[in-house]
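K.L.:
what follows is a predicted structure for the sequence shown.
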Amino acid sequence: MSTGYENFLLEIKPATEFGEQSSDDLSSEWDTDDAENLSKQTLKKKVSAWGKIRTIVHQLTPFIQTYKKQRYPWVQLAGHQGNFKAGEKPGTILKKFCAREKEAFEILMNDSLRPFVPKYYGSDAEDDYIELEDLLGRFGNPCVMDCKIGVRTYLEEELLKAKEKPKLRKDMYEKMLQIDRTAPTSEEHQMRGVTKPRYMVWRETISTTASFGFRIEGVRKSDGTSSKDFKTTKSEPEVKVAFKSFIDGYEHIVKQYLERLHELRHALEQSKFFSSHEVIGSSLLFVHDSKQASVWMIDFAKTIPLPNGVPPLRHDVPWSVGNHEDGYLIGLTHLIKIFEELIQ
C-alpha cells in the first residue's frame, strides 16, 4: 500500500537521490532506471527485510487499508519502487535507509528547524528503512511541488574525487547533447566525450540552480497531472510561469506560503545544525489544498557536518572550492521574492 507523499516523490525523483551516493552515482541523476541497476546479490539481501515490512503493512486493520485506498489514489511511476514504503502505522512512511540522513534527523529533532522537517520516528538499519511523518496526510487532494535548494547538487568531495582521475565520458557527452547540442566544445565534439567535473559544473548552469539557488524538480496538481520538465527552466519569466501554474485556482493560500518561508528563514538563522552543516541536494516541499499550505525541508542524504577548522557557513555567499558554501539562503531569498510578487 502506498501513500501520497511516497507516490509524489517516486514520480519526480531519480532513484539515486534516495540513498547514499558515490560520485559515480551522480552521473545518473536524470536516469529513470537506476534502481534496476542494483546487483542481484544486493536485491536478494533486501527482499527478506522488506518482506517483513510488507507483511506487517498487510496485517493492518481493514479500516486503515480502506482509508489508504481512498486517501491516496496516486499511481507510482515504473522504475522507482523500493525507495518508499507505507509506514507501519497511519501517518508514516518508510524511506530507504541512509546513514547520513538518519544522523541528520536525529540532530534536527532537537534543533530550531524541528517544525520544518518531517517527524522522525526512528530507523532500522537491518530492515533498511527510516520511519518518517507522511507530510501529505493532513491535506485533502493536495498540489505538491519539490524545489531543490542550493547553488550546487554535488558535494565538494565528489568533485575532487572526479578530478583525481579525469577521463572522457561518452554517456555524459550524450546527455549534454540531449539538453543542448551547442553545449560541448569543438574538442569535446571531436572526442565525443566530456570529463565528469566538466559535466557536473555545466549541469548546474542549465537550470536556475547556479543563478537562483534553487530549481523546480517536479510538480503534481490536484487534478492528477504531473510534470518533471524543468531541467532547462532557467529564466525568471519561465520560473514565474511555473509558480503561477502551481497556485492557479488557489491564490488565496499564497500568503500562507510566504509566511511559512519567512518563518523558515528565521529558524535557519537560529539553527546550530544549519550553520554547522553543508546542505546539498536537499529540497523544499510545497504542499497545499483548498484550505491550507505549508513548506518542509526534506532529503538530507547529502547533508554532512563541516570538516574541522571550517568556520560556520553563511549559506548566502557564492560557492568556491574549499569554502563549503551551498547557497541555501540564496535560493530561499529568491523563493520569498517570487511569492511576494505573486501576492502583488
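P.N.:
The structure has been received and is ready for your questions.
K.L.:
from now on I want contacts and neighbour counts done on CA atoms only, so please keep to that.
P.N.:
OK.
K.L.:
show me the contacts for the residue nearest to the spatial centre of the chain.
P.N.:
For the chain, the residue nearest the mean C-alpha position is S283 (4.3 Å; C-alpha atoms, centre = their mean). By C-alpha atoms under 8 Å, 6 or more residues apart in numbering, the contact list for S283 reads D146, C147, K148, I149, M297, I298, D299.
K.L.:
quick check: closest non-adjacent residue to the fourth one.
P.N.:
Think I149. Nearest residue to I149, sequence neighbours excluded (C-alpha to C-alpha, 6 or more residues apart in numbering): F214, at 4.4 Å.
K.L.:
and the one you found, what does it touch?
P.N.:
By C-alpha under 8 Å, 6+ apart, F214 lies in contact with C147, K148, I149, G150, V151, T208, G331, L332.
K.L.:
measure it to I206 for me?
P.N.:
F214 sits 12 Å away from I206, going by C-alpha to C-alpha, to the nearest Å.
K.L.:
circling back to that earlier point, out of the contacts of F214, which is nearest to L313?
P.N.:
When the contacts of F214 are ranked by distance to L313 (C-alpha to C-alpha), G150 comes first, at 13.0 Å.
K.L.:
okay, now that closest one: neighbour count?
P.N.:
Using other C-alpha atoms under 10 Å, G150 is surrounded by 31 other residues.
K.L.:
E278 is in contact with that one, correct?
P.N.:
No - judged on C-alpha atoms under 8 Å, G150 makes no contact with E278 at a distance of 10.1 Å.
K.L.:
next, the one to line up against it:
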Amino acid sequence: MAQTSYGGYAGSWLTVTPLNHAHDGCGTSSDDLSSDWEVEETRQVPKPSAWKRVRNLVRCTPFIQTYKKQKYPWVQLAGHQGNFRAGHHGTIFKKFNSTEVSCFEKLMKDVLRPYVPAFKGKIVQEDETYIELDDLLVNFENACVMDIKIGVRTYSEDELARAKGNPKLRKDMYEKMIQIDSNEPTEEEHRLKAITKPRYMVWRETISSTSSLGFRIEGIKKSDGTTSRDFKRTKTKEQVMAAILDFTDGFSSAINKYYLRMQNIYDALAKSEFFSSHEFIGSSLLFVHDKQNANIWLIDFAKTVPLPLHLHISHQDPWKVGNHEDGYLIGISNLLSIFKTLNEKAV
C-alpha cells in the first residue's frame, strides 16, 4: 500500500481513513458495535475538497449516512455521536481523552507503533479539544470493515466497583436485556421491570464470544454498503468463522493477508513494553480490506490503563476481581487460530 509520512501499512504504518462508505474511523451507535455501557467512537470521511464544509458528525456503526444532499459516506465502528469530525487530508479528529492520549504517546515509541493509528498530536477546533489520527481507511476503495472487540470483559474493574457501589435499578438496561433474552431476568426483576448495572454488565459479556473466546464481533460493513451488528449471540468458533467468511466473501486474498497480519500482531505484543505494562479494556481490532489490500490495526485505548505498580498480568489467565487480567491474548490467540484454519481451507 501507499505509505504516509508515518509509515505504510503492512509492517510500517497506518492511517485511520475515509470510507467510500464507511468504522474505526467513522463511528458506531450506542447499542451496536460497542457494549451498551461503554463509550464508543465515531468517524467521518468526506472528500478533501469538501472537508471544510463538513461540520456535523454521524453516528452509525458502520452505517452509512449522507451529509445534506451530497453523498459523503461515513463509518463509525464504535462510538458516540460527537466523538469524531473530519480532519485534514488523510486524518480524523477524535474527541480528546487524556487516557487515550497517554497511550498514543507511549505507543508511538513502542514496537506496536506499526499496528495502531499514527498519532499526530492534539488540536483545538471551535473550543473543543481533539486528537489527530491518521485515517486508516484512506487507501482503501469501497472498503469492507469489521470491528472486533478484544478481551474477556469490556468494563474495567473500576467501572464495576463504581456500579456495585451505587446499584441503582435501571429500567433501560432491563429493556435491553429482554430484547435479547426475555427469559433472562428473574421473577423479581420482571416484577420491578428493572435490573442493576453490574447485573447487566456481567451478563452482557456471557451471551457472546467475549467470555467464551476472548473477543466478539461488534459490527461489519461490506463493500456494497450492507451492514450488520447482530452479533450479540455469536458465541462459538463455528459462528465466528461463518461471519468472517461472509465478511471476506468475494475477496479471495483477504483471509491470507489477515492471517499474516495477525501473526505479526501476536509477535509484536510479546515484545511490547507497553502491552506488558497495561490493562487492555474495550480495545478493538479494526479489519479493513478491498480488492487489493487487507490490514488490521489496534484501536480504541480510552480504557487502556497502566497496571498497578509491581503487578504483572499474563493477559491470558482467568479474570478474578482484583487481578486485572484482561484476557487480551486469549482473544488474539483464538482469532489467530480461526484465521489459520480458514487460511488452510482456502488453499
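P.N.:
Yep, that arrived. Predicted model, so just to flag it, every value in this text is computed and none were measured.
K.L.:
TM-score for this pair?
P.N.:
Once superposed, the chains reach a TM-score of 0.80 (TM-score structural alignment, normalised by the length of the first structure), with 303 aligned residues with a C-alpha RMSD of 3.1 Å.
K.L.:
reformat the contacts of S283 of the first structure as CSV; add neighbour count, distance to S271 of the first structure and secondary structure.
P.N.:
As requested, the contacts of S283 of the first structure are arranged in CSV below (neighbours: other C-alpha atoms under 10 Å; distance: C-alpha to C-alpha, whole Å; DSSP: H, G, I helix; E, B strand; the rest coil):
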residue, neighbour count, distance to S271 of the first structure, secondary structure
D146, 26, 23, strand
C147, 22, 21, strand
K148, 27, 20, strand
I149, 28, 17, strand
M297, 21, 13, strand
I298, 19, 16, strand
D299, 22, 17, coil
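K.L.:
redo those residues as TSV? Include distance to P118 of the first structure.
P.N.:
What follows is these, written out as TSV (distance: C-alpha to C-alpha, whole Å):
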residue	distance to P118 of the first structure
D146	14
C147	16
K148	16
I149	17
M297	8
I298	7
D299	10
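K.L.:
sec struct for the residue lying farthest from the centre of the second structure, please.
P.N.:
Distance from the centre of the second structure peaks at R191, with 35.8 Å (C-alpha atoms, centre = their mean). Following DSSP: H, G, I helix; E, B strand; the rest coil, the label given to R191 of the second structure is helix.
K.L.:
and it, how far is that from Y174 of the second structure?
P.N.:
According to C-alpha to C-alpha, R191 of the second structure and Y174 of the second structure sit 11 Å apart.
K.L.:
how about the helices in the first structure?
P.N.:
4-12, 40-58, 62-71, 99-108, 156-164, 170-179, 186-191, 196-203, 209-212, 236-246, 254-270, 272-275, 328-343 (DSSP state H).
K.L.:
and the third one with helix 4-12, angle?
P.N.:
Right, the one you point to is helix 62-71 of the first structure. Between helix 62-71 of the first structure and helix 4-12, the angle comes out at 40 degrees (axes from the mean of the first three to the mean of the last three C-alpha atoms, to 10 degrees).
K.L.:
coming back round to it: between G150 and E278 of the first structure, what contacts are shared?
P.N.:
Common neighbours of G150 of the first structure and E278 are listed as D326 (criterion: C-alpha under 8 Å, 6+ apart).
K.L.:
please report the distance of P307 of the first structure from H252 of the first structure.
P.N.:
Note on P307 of the first structure: its distance to H252 of the first structure, by C-alpha to C-alpha, is 44 Å.
K.L.:
the more surrounded of these two?
P.N.:
H252 (14 against 11).
K.L.:
quick one: residues contacting V310 of the first structure.
P.N.:
N323.
K.L.:
what about 10 Å?
P.N.:
With contact taken as C-alpha atoms under 10 Å, 6 or more residues apart in numbering, V310 of the first structure is in contact with S276, G322, N323, H324.
K.L.:
buried subset of those residues as a ChimeraX selection?
P.N.:
Here is the ChimeraX command that selects only those of the contacts of V310 of the first structure that count as buried (16 or more other C-alpha atoms under 10 Å):
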select :276,324
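K.L.:
can you list which of the contacts of V310 of the first structure carry over to the second structure?
P.N.:
Cross-checking the contacts of V310 of the first structure against the second structure gives S276, N323, H324 as conserved contacts, using both residues aligned by TM-score structural alignment, their matches' C-alpha atoms under 10 Å.
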